[in-house]
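**Student:** show me the folded form of this:
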Amino acid sequence: MEEIKNHDDDNNGKDKVEESFFTKMKRLSYELGQQTKAGIVSYYRNWRYIQDVIKPKRNAGITLPRKDIIHLKTFKTDSLYWIPLGLYSFIPFSAFGLPIYVKYLSSILPSTFSTRQMIVDRMLTTQKYRVKLAKILLGLFSRQQQDEIMNGIRIQDLNRTQLILLSRCIGIKCIELKSTKQLKQKLKDWEKEIIKDNQLIIGEGIDKLSIEELQDISYHRGIHFKNKSYNQLIDILSNSLSSTTPPLHSTSSSYCFSIISNLIDE
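**Tutor:** Purely as a prediction, here's the structure:
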């Protein structure tokens, strides 16, 4: 009788383990299904917003607010991320691996497939990597040169290695095959774009931004936003935007290197 009882206990334990496993799989499948559905629906809504709101504004010659400009840029980037998913779908039996793709490769899916927390976590991870790159970049210069950098060294004075590191620090992608001339132009274009964005933010009012927008703006300017409150980010960005907005015709890379300064100032 004792042996039979022990045998029954073992079976009950196995059933609980199996039940627990299948319960977890069922929950995971449901969560991924909801995540996929939300990603597709949100992407479609973003597209509809462009068709119904942004395009009519453009056709009427109305100047787009910063929110709409960011919406267009984000949608354009999200659209490109459908390409790897499309290529993946051509792999035989790829449908079985789709949940894994959605769960572990969300960084190469449209942003609509990620929760805000997932996006923040990725930004923080990338920022840690950029801090390391920034320290490596500064290590290539002497102490005197580092002081000159923070005061605004010119982009054309940098060599290819320095240009690549600087580009990676500020988030410019796909740079490995570009020539030195192309890298310099990329950096100058990036600086002009970020300065225009600064002017838009100041013009529309930084106090009108949401906490999510403040985090995104901080991230793109190398400012550490982790554990910062709304008011703290407002204060930090108010000082940063007003002190680092050189004229658009400026030939210095002072704004690029202000990003490096922000990254190192942890």
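**Student:** CA only for contacts and neighbour counts going forward, please
**Tutor:** Will do.
**Student:** stretch 173-184: end-to-end distance?
**Tutor:** Length of stretch 173-184, first residue to last, Cα to Cα, to the nearest Å: 14 Å.
**Student:** in it, which residues are buried?
**Tutor:** Using 16 or more other Cα atoms under 10 Å as the test for burial, stretch 173-184 gives 175, 180, 183, 184.
**Student:** which SSE is immediately downstream of the helix ranked longest in the chain?
**Tutor:** The residue-count maximum for a helix in the chain (DSSP state H) belongs to helix 2-49. For helix 2-49, the succeeding helix or strand toward the C-terminus, using DSSP states H and E, is helix 55-59.
**Student:** quick one more, to check against the first:
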Amino acid sequence: MLRNIGKKNIQSYKRYYCSILNNNKNLSPSSQQQPQQQPPTNNYRHNYFSDVQNYKPYEDDNILVKSNNNEINNNYKKNHYHQDQQLISVQSNLGFIGSLKNQMEKLTKITKNGLVTLWKDRSFYKDILLPKSSALNESFTKRILPTFPIHNQDSFRYLTFHERKSIVSYRIDRLSMIPLSIFLSIPFSTLALPFYIKFLPGLLPRGFSERSQVLSRHHKITSLRRRIVEKVIEGYGLTNEINELAFKSISDITPLKLKPLQYKLDFNLEDMKRSKLKKYCRILGHTTWFNSKSSLIEKFLNSGSYTIQENEAIAKEINELTFEDLQDLLYSRSLEYDGLNYYDMKTKFLNYVSLLKSISVIEDGEKDLALNPNTNLSNRHQSHFYKQYLILKIVLIHYQV
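**Tutor:** This next block holds a predicted model:
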């Protein structure tokens, strides 16, 4: 009996997901923009259950585009206005029952989208991505990890940006199902499921979150990093030096302006306490749970060089990135994206690529910080690129450029 119910639910989830997918195909921004090229949307696989596509047109940063046909929208509003008003009045009269019903309907919608998206991602990962990633020669342990190994340069050679992103994202989603499964195994836990979805969205697969919730998490994590950065700046007494730089945009930042700060921070990694290493790694955007000191040092030393190689691979596919891709990309580089349109975000990322490359050339980071697992720690200390990379992160987060 339970098996039949499960089959029916999955079939209904598939029908629901397909309808959303078909509706989202008709969504496109307006055609009158400054650059003629529009942000691509067909390669963005994850359609959140919000009925509004989460990209903005060039001419207006504050309006979300629902359709490129205003006449259809106006006719729809005229035909359905009175029906919507009647529905609102009935729901308001129901009071608590109506509110509870709305919450349950939304919860059902979230759950359907989350499960269907996870199932579709699993099929896509198993049938398409996994055969391609087999060229990477990953071990079983590496396959269950949520990110690519820091030394794996082959991922840029065999996989596109969206393929790499989909593999990493699915692995994270797969791991996030573990706490959800444990939670649902508790008797009567389904009664608390709305609270789990509302207050712990980070412990759920992506399909359970609206795009607005993803952006909200971006802002929260960035705020946490900013507090860590301010503590580091105050701890080293660098408040005046940092404020004197007065960077207003990423175009104002140059390697020579960052160079004096290199001698003000502590980079004696062998004698550094684990707590300080954790701060450095969190500023760089790494998780530090269950990491030994040697693992933290490994992340700290290799992060900048890995980012350079990833930047170069992404720059070749920059025109294939969607609006959401660029938002996620700027967030991962500690760059602000609020109020920016598609063209501005793309330009900002390319400026960042150029800046980081110039820092690497000056510090000779490409040679001494090559992603080679056999390179010992003392040789990596011959280059100062990893120091400048941390300083750049501190400046970007502090000035919110």
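**Student:** got a TM-score for the two of them?
**Tutor:** The TM-score (TM-score structural alignment, normalised by the length of structure 1) is 0.83; 250 aligned residues with a Cα RMSD of 2.8 Å.
**Student:** which of the buried residues of stretch 173-184 of structure 1 fall in helices?
**Tutor:** Under the assignment DSSP H, these contribute 180, 183, 184 to helices.
**Student:** which parts of structure 2 are strands?
**Tutor:** Assigned by DSSP state E, the strands in structure 2 number zero.
**Student:** grab the most central residue of it for me.
**Tutor:** Using Cα atoms, centre = their mean, the residue of structure 2 that lies closest to the mean C-alpha position is residue 328, 4.0 Å off.
**Student:** and the aligned partner of it in structure 1, what does it touch?
**Tutor:** Residue 328 of structure 2 maps onto residue 216 of structure 1 when the alignment is built from TM-score structural alignment. Not one residue lies near residue 216 of structure 1 by Cα atoms under 8 Å, 6 or more residues apart in numbering.
**Student:** aligned partner of residue 203 of structure 2 in structure 1?
**Tutor:** In structure 1, residue 203 of structure 2 lands on residue 108 (TM-score structural alignment).
**Student:** I misspoke; the intended subject was residue 128 of structure 2.
**Tutor:** Using TM-score structural alignment, residue 128 of structure 2 pairs with residue 53 in structure 1.
**Student:** its match: neighbouring residues, count only.
**Tutor:** Close neighbours of residue 53 of structure 1, defined as other Cα atoms under 10 Å, add up to 12.
**Student:** also residue 153 of structure 1?
**Tutor:** 20.
**Student:** please apply the same query to residue 77 of structure 1.
**Tutor:** The number of residues near residue 77 of structure 1, taken as other Cα under 10 Å, comes to 13.
**Student:** measure it to residue 70 of structure 1 for me?
**Tutor:** Residue 77 of structure 1 is 11 Å from residue 70 of structure 1, by Cα to Cα.
**Student:** burial count for the closest residue to residue 144 of structure 2 other than its chain neighbours?
**Tutor:** Among residues not flanking residue 144 of structure 2 along the chain, residue 171 sits closest, at 6.5 Å (Cα to Cα, 6 or more residues apart in numbering). Residue 171 of structure 2 has 18 neighbouring residues, counting by other Cα under 10 Å.
**Student:** could you do residue 129 of structure 2 as well?
**Tutor:** 18.
**Student:** residue contacts, residue 36 of structure 1?
**Tutor:** Counting by Cα under 8 Å, 6+ apart, residue 36 of structure 1 has contacts 102, 113.
**Student:** quick check: the aligned residue for it in structure 2?
**Tutor:** Following TM-score structural alignment, the counterpart assigned to residue 36 of structure 1 within structure 2 is residue 111.
**Student:** same question for residue 166 of structure 1.
**Tutor:** Match for residue 166 of structure 1 (TM-score structural alignment): residue 280.
**Student:** can you report how many residues neighbour that match?
**Tutor:** Neighbours around residue 280 of structure 2, by other Cα under 10 Å: 23.
**Student:** I figured it was touching residue 391, is that so?
**Tutor:** No: between residue 280 of structure 2 and residue 391 no contact is recorded; they are 10.0 Å apart, counting by Cα atoms under 8 Å.
**Student:** name the nearest residue to residue 200 of structure 1, ignoring sequence neighbours.
**Tutor:** That would be residue 66: by Cα to Cα, 6+ apart, it lies 6.4 Å from residue 200 of structure 1.
**Student:** do residue 58 of structure 1 as well
**Tutor:** Closest to residue 58 of structure 1 by Cα to Cα, 6+ apart is residue 64, at 7.4 Å.
**Student:** what does residue 84 of structure 1 give?
**Tutor:** Nearest non-adjacent residue to residue 84 of structure 1 (Cα to Cα, 6+ apart): residue 108, at 7.6 Å.
**Student:** distance check, that neighbour against residue 57 of structure 1.
**Tutor:** Residue 108 of structure 1 is 31 Å from residue 57 of structure 1, where distance means Cα to Cα.
**Student:** tell me, how many residues neighbour residue 115 of structure 2?
**Tutor:** The number of residues near residue 115 of structure 2, taken as other Cα under 10 Å, comes to 20.
**Student:** that one and residue 301 of structure 2, how far apart?
**Tutor:** 38 Å.
**Student:** again with residue 195 of structure 2
**Tutor:** In terms of Cα to Cα, residue 195 of structure 2 sits 40 Å off from residue 301 of structure 2.
**Student:** which of those two has more residues huddled nearby?
**Tutor:** residue 301 (25 against 11).
**Student:** next, the contact list for that one, please.
**Tutor:** Residue 301 of structure 2 sits in contact with 369, 380, 386, where contact means Cα under 8 Å, 6+ apart.
**Student:** check contacts around the first one.
**Tutor:** It stands for residue 369 of structure 2. Taking Cα under 8 Å, 6+ apart, one finds 301, 302, 305, 380, 383, 385 in contact with residue 369 of structure 2.
**Student:** I figured the fourth one was touching residue 368, is that so?
**Tutor:** Yes: using Cα under 8 Å, residue 380 of structure 2 makes contact with residue 368 at a distance of 5.9 Å.
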